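In: The following comprises the amino acid sequence and a computationally predicted model.
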Amino acid sequence: MSEVLLIDDAAGVRLLTLNRPDAFNSLTVELKQALLGALRDAAADESVRAVVITGAGKAFCAGQDLKEHVAQLDSGEESPLNTVEEHYNPLIRTVTSMPKPVIAAVNGTAAGAGASLAYACDLRVASADAKFLMAFANVGLSGDSGVSWTLPRLIGYGRAMEMLLLAEPVAAEEALRIGMINRLVGSGEATTAAQELAGRMATGPTSAYARIKETVLAAAAEGLDEALAVEAGAQVQAGQTDDHREAVSAFLNKRTPHFSGH
């Protein structure tokens, strides 16, 4: 695996670290391809029961690498923004459809597509020095990586439009207040805290987490009747798992359940 992305496994948790600290972990084609491959591998690997994404150094991810982007513009490529369909859209689909929890550990700045990646994760743990910036308008672009869908669902239409149109940074404490992040920890502690949370979830009912992700994702774009139908199907599937039977048995016998993830 390329050194632009570091991969570490521990107790069912796979840690993916964007590793371009000198460039604030901005996303080159190399890094995007490495991250997409690693996410797909994590989704398919049954030994991985939770995933943490973070960045090396002082930033989570500054978004698209503009130096590479300018070089592509100057090269006369027909559409240098094909990367949206080739890389960013598959990245977001892989994170949201992965049948296990994905946690963003946001240390420092998350901007542009980097912030969008964090919004697509199931949970966000941020350090006190984190900040979120929708920088697209500053470079004459609109938005990508699912931000038009994820951000309004996290903080509401009005606040999302403010971030996108004005491109003003939102600090960590404000991000917690408005629901953009789930946990706020001290500076330098985001990755450790996210790994601890992921470790807890890695011992949980992975199959149920997958069904929860499936139903919430479906309900975000469907009416009540459709959501009820998806819930019913998912609940039938969950009810047939070993984890459900183990949880019920543990409850009745007043013991702690041991979840296998199946």
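Out: All right, it came through fine.
In: switch to C-alpha atoms for all contacts and neighbour counts from now on
Out: Noted.
In: the strands in the stretch 51-200 of the chain, which residues?
Out: 59-61, 102-106, 109-111, 123-127, 131-133, 170-171, 183-185 (DSSP state E, counting those that start in this stretch).
In: for the ones you listed, which one sits closest to Ala219?
Out: strand 123-127 (17.9 Å; CA to CA).
In: how far off strand 102-106 does the closest one point, in degrees?
Out: 20 degrees (axes from the mean of the first three to the mean of the last three CA atoms, to 10 degrees).
In: coming back round to it: deepest-packed of the strands of the stretch 51-200 of the chain, please.
Out: Across those, averaging neighbours per residue (mean count of other CA atoms under 10 Å) puts strand 59-61 on top, at a mean of 31.
In: helices and strands around that one, which ones?
Out: Strand 59-61 sits against strand 102-106, strand 109-111, helix 113-120, with contacts defined as 3 or more CA pairs under 8 Å, 6 or more residues apart in numbering; DSSP states H and E.
In: try this one next to it:
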Amino acid sequence: MAEMDGYETIVVDTADGVTTVRLNRPDKRNAMNPTMHREMVDALRRLADDDTTQVLVLTGAGRSFCAGQDLKEYFHEIRDDARAREQARRDSHDWRYRLLYNFPKPTIAAVNGYCFGGAFTVVASCDIAVAADEATFGLSEVNWGHIPGGMVTKIVADLMPPKQALYYILTGRTFGGATSARIGLTTMSVPLADLERTVSELADELKAKDPLTLRACKEAFKGVDIRGMSAEASLSWLTAKSDQLRRQQAQAGRTDGAESFLKKEYRPGFAPMPRARA
């Protein structure tokens, strides 16, 4: 793995194919400032091409996942500097949506504590989100005279049932990890004491699968707005993606999963296909 030291607001660590990026401003509840946005852009770009990173985990230091944008450093301090404001906006959007949402390897958000406002975008952009039961989620923008800005309102509208989304947008009330899973913002919730183990087990399960297939599955779902496509367009897109994957696997010497299944070498309903060609 390339050297990833020297960041001020994040910590990057890789072990056994799993890279953990930890938002590291615990005294500010890991609120996102322009420096964090800039460093996350750099880290995600480098990790996307890092062969030692098979799975990416994103979490927060201390008792918070992320408290949203740093109101002082992201909004107030640069409000009169048009260039700095535009750069911060660009970096903020780039890493939380373009780079994280389209990251070429599986991503897991481990929501360990407070998760407010702009942090919803981080959770939504990860493929899998595991929340601690004790985590606290909230859209408090209404309480200080704003709407959930950036991509947050769209994210909430895409993931949550409309009545639930509007309820939390309009009231600013908080909710816990179990509710976050029930309304579709996260994948599941577990006790905080089990969060690290659960995420580790998920990462190990993903690592065992063919990386070319994992990437193709992500691209098939995320590469275009599959939900908005017609049946005919979806069929064309998915057929082309399947054909592309088979070519890539053949070039890489991957085992043909269907062939191995017919030889009774494995059970695809219960295990990933063998890595080496039979």
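Out: Sure thing, it's come through. Bear in mind the structure is a predicted one, so any value in this text is a computation, not a measurement.
In: closest one to Pro21 of structure 1 among the strands of the stretch 51-200 of structure 1?
Out: Closest among the strands of the stretch 51-200 of structure 1, once you apply CA to CA, is strand 59-61, at 7.2 Å.
In: circling back: same list (the helices and strands packed on strand 59-61 of structure 1) but as JSON lines, adding distance to Thr17 of structure 1.
Out: Below are those laid out as JSON lines (distance: least, CA to CA, whole Å):
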{"stretch": "strand 102-106", "distance to Thr17 of structure 1": "10"}
{"stretch": "strand 109-111", "distance to Thr17 of structure 1": "14"}
{"stretch": "helix 113-120", "distance to Thr17 of structure 1": "13"}
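In: Please pull up the equivalent of Ile155 of structure 1 in structure 2.
Out: If you follow Ile155 of structure 1 across to structure 2 using TM-score structural alignment, you land on Met160.
In: If you could redo that for Leu166 of structure 1, that was the one I meant.
Out: By TM-score structural alignment, Leu166 of structure 1 lines up with Thr171.
In: what sits against the residue nearest to its match when sequence neighbours are not counted?
Out: Closest residue to Thr171 of structure 2 apart from its sequence neighbours, by CA to CA, 6 or more residues apart in numbering: Val142 at 7.3 Å. Counting by CA atoms under 8 Å, 6 or more residues apart in numbering, Val142 of structure 2 touches 148, 169-172.
In: Roughly how far does the match of Leu166 of structure 1 sit from Ile147 of structure 2?
Out: 12 Å (CA to CA, to the nearest Å).
In: and if you look at Gly62 of structure 2?
Out: In terms of CA to CA, Gly62 of structure 2 sits 28 Å off from Ile147 of structure 2.
In: same check, this time on Leu99 of structure 2
Out: Leu99 of structure 2 is 24 Å from Ile147 of structure 2, by CA to CA.
In: try Ala61 of structure 2
Out: 27 Å.
In: Who has more neighbours out of those two?
Out: Set Ala61 of structure 2 next to Ile147 and count neighbours by other CA atoms under 10 Å: Ala61 wins out with 20 against 16.
In: Pretty sure Val12 of structure 2 sits against Asn24.
Out: No: between Val12 of structure 2 and Asn24 there is no contact under CA atoms under 8 Å: 9.9 Å.
In: can you give me the helices in structure 2?
Out: Taking DSSP state H as the criterion, structure 2 contains helices spanning 34-48, 82-93, 100-101, 119-125, 152-159, 162-171, 177-182, 192-207, 211-222, 231-251, 257-262.
In: As CSV, these with distance to Val111 of structure 2 and mean neighbour count would be great.
Out: Formatted as CSV, those follow (distance: least, CA to CA, whole Å; neighbours: other CA atoms under 10 Å):
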stretch, distance to Val111 of structure 2, mean neighbour count
helix 34-48, 17, 19
helix 82-93, 19, 16
helix 100-101, 16, 25
helix 119-125, 8, 25
helix 152-159, 17, 17
helix 162-171, 19, 15
helix 177-182, 8, 20
helix 192-207, 8, 16
helix 211-222, 21, 16
helix 231-251, 32, 13
helix 257-262, 35, 14
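In: Need those in a markdown table (columns: distance to Thr107 of structure 2).
Out: Formatted as a markdown table, these follow (distance: least, CA to CA, whole Å):
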| stretch | distance to Thr107 of structure 2 |
| --- | --- |
| helix 34-48 | 11 |
| helix 82-93 | 17 |
| helix 100-101 | 8 |
| helix 119-125 | 9 |
| helix 152-159 | 17 |
| helix 162-171 | 24 |
| helix 177-182 | 17 |
| helix 192-207 | 9 |
| helix 211-222 | 10 |
| helix 231-251 | 20 |
| helix 257-262 | 24 |
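In: between those, which one is nearest to Gln54 of structure 2?
Out: helix 192-207 (6.3 Å).
In: quick one on the thing from earlier: will you turn the contacts of Val142 of structure 2 into a markdown table that also has distance to Ala250 of structure 2?
Out: What follows is those, written out as a markdown table (distance: CA to CA, whole Å):
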| residue | distance to Ala250 of structure 2 |
| --- | --- |
| Pro148 | 46 |
| Ile169 | 49 |
| Leu170 | 52 |
| Thr171 | 54 |
| Gly172 | 52 |
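In: residues making contact with stretch 145-156 of structure 2?
Out: 93, 117-118, 120-121, 124, 139, 141-142, 165, 169, 185.
In: Any idea how far apart the tips of that stretch sit?
Out: OK, stretch 145-156 of structure 2 end separation, CA to CA: 19 Å.
In: what's the answer for stretch 142-149 of structure 1, then?
Out: Note: stretch 142-149 of structure 1 ends 13 Å apart using CA to CA.
In: Can you name the residues that contact Val4 of structure 1?
Out: 18-20, 30-31, 34.
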